[in-house]
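> Sequence and predicted model, in that order:
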Amino acid sequence: MAASTDLVIGADGRGRPLWAARDPLLQAYYDTEWGMPIRDEQGLFERLCLEGFQSGLSWATILRKRPAFRAAFAGFDPDAVAVFGDDDIERLMGDAGIVRNRAKILATIGNARATVALRGTVGAGGGLAELVWSFRPLQTPVPRSHADIPTTSPESVALSKELKRRGFRFVGPTTMYALMEAVGIVDTHLVGSHRRGTSGVWS
């Protein structure tokens, strides 16, 4: 199968999508992280929160602020974030290193509490990770161009509804599809990308 015409061939001879070819930080993220499986609770909680903060902003902005986000939110330890109170909210609102959006900050704290509450519940015995991965589709897209990459799917719509039912916020279908891409649940690397099929989840 021929490679996508939307790929940029780098100096190293590797094909990458345009978004990962212009910025060294994004290229490193694409080459080493994006689309690799994340199956632990804390890792998924972090990605879910960062995808929520990204809403309306560029991923590059969030990625540059990720170290500050991790410091501000106790390494995204759900147990630690779940007990954040008013003083923590004001601290976070004063932290120029992160996105100071009160609704998103409150959602992150609420999502930590919802993550803790998920443990051992029916349908999510393994907690957040088991629940999110249970929405893996039977097939993954095989995009030849950027236009071929979906922004939602029936599974992301269903995941969004289930998370909202369980008390999560900032988890709309588009945000959840981005999460599914980021953590390897679907593989939307373009055909011909050096990362296509490298997750081990999809051949």
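The structure has been received and is ready for your questions. Since we're looking at a predicted model, the values are computed, not measured. Numbers count the residues shown, from 1 in each chain.

> going forward, measure contacts between C-alpha atoms and count neighbours the same way
Noted.

> The top helix by length along the chain: which residues count as buried?
The single longest helix within the chain, with elements called by DSSP state H, is helix 102-118. The neighbour-count check on helix 102-118 (16 or more other C-alpha atoms under 10 Å) flags 104-105, 107-116, 118 as buried.

> need those in CSV with distance to residue 181, can you?
Listed next are these as CSV, based on distance: C-alpha to C-alpha, whole Å:
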residue, distance to residue 181
104, 21
105, 23
107, 22
108, 20
109, 24
110, 24
111, 20
112, 22
113, 24
114, 22
115, 20
116, 24
118, 22
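
> also this one, for the comparison:
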Amino acid sequence: MPLGGPVASSSTPPGAALPVQVASPWKLPTVLQPHRHLLISYLLTALLTGPAFPLFALVRYFKFHTLRYALDEEGITMRWGILFRREVSLTYARIQDIHLSSNVVERWLGLACIQIQTASGNAQAEISIEGLQDFEAMRDLLYSKMRGTRERPAPAGRSAALASGEPEALTAALREVAAEVRALREELSTAPARENTDG
């Protein structure tokens, strides 16, 4: 067997292009937890609060230890909290935009924040994924899933036939439109003649 490159299966015709797969370090469904560098980032930002450092450090410590991201074929769920458990679920179809952001500390630690926005009208991100070192792979996975849900086939019927680009369906639809336009022209041209005979 030759080394390197994709190997065509026996069902793949010769010369056919193989489907492109997004390289992902995760197999879905999976549950991810943040890297320990996120805790360092949390503690360094909590230092900026001055006298309130112990309180903010404790809150961030518990968030870090309870933060989980669950990914499956339908969407992503984010969970965290001890006393007040929070859970945010989002399907891939609802995702409108994905942003990567990182401050100086996060860049130094090799982290970034993936902000997922929806069409809810909220200016803030619906979910912010923090603490992953494979943040670019995660962004690419989310993009591929988001595009995959939008490229699903349309419902059956005339619109599906038009979307598929079948020439017979397209020709039939154009003939229907042309017939309707002709009928409207005839009706409009006879309308002034009727008004003259009535008046």
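It's in. For clarity, every value in this text was computed on a predicted model and none was experimentally measured.

> TM-score for the pair, please.
After superposition, the two chains reach a TM-score (TM-score structural alignment, normalised by the length of the second structure) of 0.26; 88 aligned residues with a C-alpha RMSD of 5.6 Å.

> Quick check: residue 129 of the second structure touching residue 117?
No: taking contacts as C-alpha atoms under 8 Å, residue 129 of the second structure lies outside contact range of residue 117: 11.5 Å.

> Tell me the helices and strands packed up against the strand or helix carrying residue 108 of the second structure.
Element membership of residue 108 of the second structure, judged by DSSP states H and E, is helix 104-109. Packed against helix 104-109 of the second structure by the contact rule (3 or more C-alpha pairs under 8 Å, 6 or more residues apart in numbering; DSSP states H and E) you find helix 37-47.

> ok, now which ones touch residue 80 of the second structure?
63, 66-68, 86-87 (C-alpha atoms under 8 Å, 6 or more residues apart in numbering).

> now these as CSV including distance to residue 109 of the second structure, neighbour count and secondary structure?
As requested, the contacts of residue 80 of the second structure are arranged in CSV below (distance: C-alpha to C-alpha, whole Å; neighbours: other C-alpha atoms under 10 Å; DSSP: H, G, I helix; E, B strand; the rest coil):
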residue, distance to residue 109 of the second structure, neighbour count, secondary structure
63, 18, 17, helix
66, 20, 15, helix
67, 18, 20, coil
68, 20, 19, strand
86, 26, 11, strand
87, 26, 13, strand
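
> and residue 145 of the second structure, that's in a helix?
Yes: checked against DSSP: H, G, I helix; E, B strand; the rest coil, residue 145 of the second structure lies within a helix.

> Now name the helix or strand holding residue 160 of the second structure.
helix 158-164.

> Give me the buried positions along the helix or strand immediately after that helix in the chain.
Sequence-wise, the next helix or strand downstream of helix 158-164 of the second structure (DSSP H and E) is helix 167-198. Of all the residues in helix 167-198 of the second structure, those buried under the rule 16+ other C-alpha under 10 Å are 169-170, 173.
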